[in-house]
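J.: Quick one: sequence plus predicted model below, questions after.
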Amino acid sequence: MNDAATLRATLIQAARAMAAEGLSPGTSGNISARVAGGLLVTPTGMPADTLEPGDLVMLDLEGRVLAGRRLPSSEWPFHCAILQARPEVGAVVHCHSRHATALACLRRAIPAFHYMVAAAGGDHIACGDYATFGTQALSDAALAALGPRRACLLANHGQIAVGPDLASALKLAREVEVLAAQYLTALAVGEPVLLDAEEMARVLEKFRTYGQQAPADGAATAG
């Protein structure tokens, strides 16, 4: 399987996983991955379990269709805008996961109630302003809410997670949903105690070297 075919298969696998896990009920949600000359994005209004490789749509970063037999996701504007504005981003995941969407409908950000909020690259996960789906206004709101971070909520809508590749973006979308569920559970009892900016700065610094790191050139790897 060549690289293009592998990427298409990976996108479909991710879309099906999102549906199966309840991150994207029905035909909600959409995902994209950067390719040379633009991006591949899921089509509009199609259940994940019916997708075939030819259903994915290739766009340039201005949103012009380069290849595909389907209409692209109605949310293509923010997929294009994010990939234009953030060259380090290789994939965008948008979903209507239950708890993240509930918070978005309350128009509440996810504050530093837990140190894992730093997984999204900041000391909070912002909630962007409401705008009609598929519009330039929503694209602008999404970019503003993301800022330099890797995830945000969209008011009365859902969540966005980004990463250097599709696996990273999807992993983060799952983490945002877990955090949203934990935050809502805490709110049911009272207002959670928030970690202060100094502590979150320490956590963010530790996250820079968290997990398995690629060895420097010539460095020995541990057994």
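T.: Here it is on my side, so go on. Residues are numbered from 1 along each chain as shown.

J.: Going by C-alpha atoms from here, please, whenever you check contacts or count neighbours.
T.: Fine.

J.: For the closest residue in space to Pro47 that isn't next to it in sequence, give me its contacts.
T.: Leaving out its chain neighbours, the residue that sits closest to Pro47 by Cα to Cα, 6 or more residues apart in numbering is Thr27, at 5.0 Å. By Cα atoms under 8 Å, 6 or more residues apart in numbering, the contact list for Thr27 reads Thr44, Gly45, Met46, Pro47, Ala48.

J.: Pro148 versus the last one, what's the distance?
T.: Using Cα to Cα, to the nearest Å, Ala48 is found at 30 Å from Pro148.

J.: out of these two, which sits in the more crowded spot?
T.: Taking neighbours as other Cα atoms under 10 Å, Ala48 and Pro148 compare with Ala48 leading, 25 against 13.

J.: Wait, the more buried one touches Leu11, no?
T.: No - counting by Cα atoms under 8 Å, Ala48 does not reach Leu11; the two are 10.0 Å apart.

J.: what ranges do the strands span in the protein?
T.: Secondary structure of the chain by DSSP state E: the strands cover 30-35, 38-41, 57-59, 65-67, 91-95, 127-128, 151-154, 158-163.

J.: For Thr6, the count of nearby residues, please.
T.: Neighbour count for Thr6, taken as other Cα under 10 Å: 12.

J.: Please report the distance of it from Ala33.
T.: 12 Å.

J.: now do Ala155
T.: Separation of Ala155 from Ala33 (Cα to Cα): 24 Å.

J.: second one coming, line it up with the first:
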Amino acid sequence: MLLERERELIVKYGRKLITSNLTTGSGGNLSIYNREEGLVAIKPTGIDYFDMEPVDVVVMTIDGRVVDGNKLPSSEFNFHLGLIKSRPDITAVIHTHQVYATTIACLGWELPAVHYLVGFSGNKVPIAPYACFGTPELADNIIRSIGNYNACLMQNHGLVTVGANIATAFTAAEEIELVARLYYQTKCIGEPVILSNDQMAVVGEKFKTYGQKK
């Protein structure tokens, strides 16, 4: 079975999306790119995360040809492959329908630096214009809007996060949900104080040395 480890991780983190309340049912999708093999493991379309097994995960070439698996790939494979091809630092892509981030996306807003943990994306989370799911237009909108950020809201749709591995992409999705909730709640009370670009630049530098390092 090609990309056995990557397929196992797709199953593991797919289930974590559900248990962490980052999506529901079979919604959302995730992928991992093995650069040495030039292959991408991606969630199959329309399958419940707790029914999905590693053998169900689809393996594709970076140009979109299925090379292993007997299921159809995610309907959003266009933007997964597009993001991976657009930036050499991207090895994993996660797309969710998490409630608070999607609420902000449904308002057509970017997510500003209401809390320093927005730094998991950058100094904000930009938003991509709406396009129907599964279309090349949506893929183009996301790739253009995300730039060098690690997260991007999708108008009237959800959130996409990227990372050097699936764990960092998942952490970004979790932390952005917290920031989105804080933004929602502060907007309900008044006008939140937004951190400046200079303040977020300091956060970005500190993030480089945060956590356990090898």
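T.: Happy to help now that I have it. Just so it is clear, the structure is predicted and the values come from calculations on it, not from any experiment.

J.: Provide the TM-score value for the superposition.
T.: Overlay of the two chains. TM-score (TM-score structural alignment, normalised by the length of the second structure): 0.95; 212 aligned residues with a Cα RMSD of 1.4 Å.

J.: What residues does Gly134 of the first structure make contact with?
T.: Ser74, Glu75, Trp76, Pro77.

J.: Report the contact partners of the nearest residue to Pro136 of the second structure once chain neighbours are set aside.
T.: What sits nearest to Pro136 of the second structure in space, not counting adjacent residues and going by Cα to Cα, 6+ apart, is Asn78, at 6.3 Å. For Asn78 of the second structure, the contact set (Cα under 8 Å, 6+ apart) comprises Gly64, Gly134, Thr135, Pro136, Ala139.

J.: how about Asn78 of the second structure, what's its match in the first structure?
T.: Mapped onto the first structure by TM-score structural alignment, Asn78 of the second structure lines up with Pro77.

J.: re the thing from before, relative to Asp89 of the second structure, how far out is the residue nearest to Pro136 of the second structure?
T.: 18 Å.

J.: contact partners of stretch 107-116 of the first structure?
T.: Residues from elsewhere that reach stretch 107-116 of the first structure, judged by Cα under 8 Å, 6+ apart: 103, 117, 123-127, 153, 155-156, 179-180, 183, 192-196, 200, 203.

J.: right, I mislabeled it, should have said stretch 1-14 of the second structure
T.: 29-32, 34, 39, 41-43, 49, 52-55, 57, 59, 68, 166, 170.

J.: can you check stretch 151-161 of the first structure too?
T.: Applying Cα under 8 Å, 6+ apart, the external contacts of stretch 151-161 of the first structure come out as 92-97, 100-102, 104-107, 109, 120-121, 125-131, 141-142, 145-146, 150, 162, 169-170, 172-173, 176.

J.: Filter those residues down to the ones in helices?
T.: 100-102, 104-106, 141-142, 145-146, 169-170, 172-173, 176 (DSSP state H).

J.: Tell me the most packed of those, by neighbour count.
T.: Ala100 (33 neighbours).

J.: neighbours of the aligned residue in the first structure for Ile94 of the second structure, just the number please.
T.: Correspondence of Ile94 of the second structure to the first structure, assessed by TM-score structural alignment: Val93. Using other Cα under 10 Å, Val93 of the first structure has 27 other residues around it.

J.: surely Val93 of the first structure meets Ser32?
T.: Yes - the pair formed by Val93 of the first structure and Ser32 meets the contact definition of Cα under 8 Å, at 6.7 Å.

J.: ok, the spatially most central residue of the second structure to Ser31 of the second structure distance?
T.: In the second structure, the centroid-proximal residue (Cα atoms, centre = their mean) is Thr161; its distance is 2.3 Å. Taking Cα to Cα as the measure, Thr161 of the second structure and Ser31 of the second structure are separated by 11 Å.

J.: what residues are shared contacts of these two?
T.: Residues touching both Thr161 of the second structure and Ser31 (Cα under 8 Å, 6+ apart) are Val93, Ile94.

J.: re earlier: make a ChimeraX selection of the buried ones in the contacts of stretch 1-14 of the second structure.
T.: The command below creates a ChimeraX selection of those among the contacts of stretch 1-14 of the second structure that count as buried (16 or more other Cα atoms under 10 Å):
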select :29,30,31,32,39,41,42,43,49,52,54,55,57,59,68,166,170
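
J.: Nearest to Thr209 of the first structure among the ones in helices among the contacts of stretch 151-161 of the first structure?
T.: Taking Cα to Cα as the measure, Leu172 is the one of those closest to Thr209 of the first structure, at 17.1 Å.

J.: check contacts around that closest one.
T.: Contacts for Leu172 of the first structure (Cα under 8 Å, 6+ apart) come out as Ala119, Ala120, Ala151, Ala161, Val162, Gly163.

J.: Dump those to a markdown table, plus distance to Ala15 of the first structure.
T.: Shown next, in a markdown table, are these (distance: Cα to Cα, whole Å):
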| residue | distance to Ala15 of the first structure |
| --- | --- |
| Ala119 | 22 |
| Ala120 | 21 |
| Ala151 | 18 |
| Ala161 | 14 |
| Val162 | 15 |
| Gly163 | 16 |
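
J.: ok, these vs Leu83 of the first structure, which is closest?
T.: Using Cα to Cα, these come closest to Leu83 of the first structure at Val162, 9.4 Å.

J.: which ones are touching that closest one?
T.: Neighbour list for Val162 of the first structure: Val89, Gly90, Ala91, Val92, Val93, Arg150, Ala151, Ser168, Ala169, Leu170, Leu172 [criterion: Cα under 8 Å, 6+ apart].
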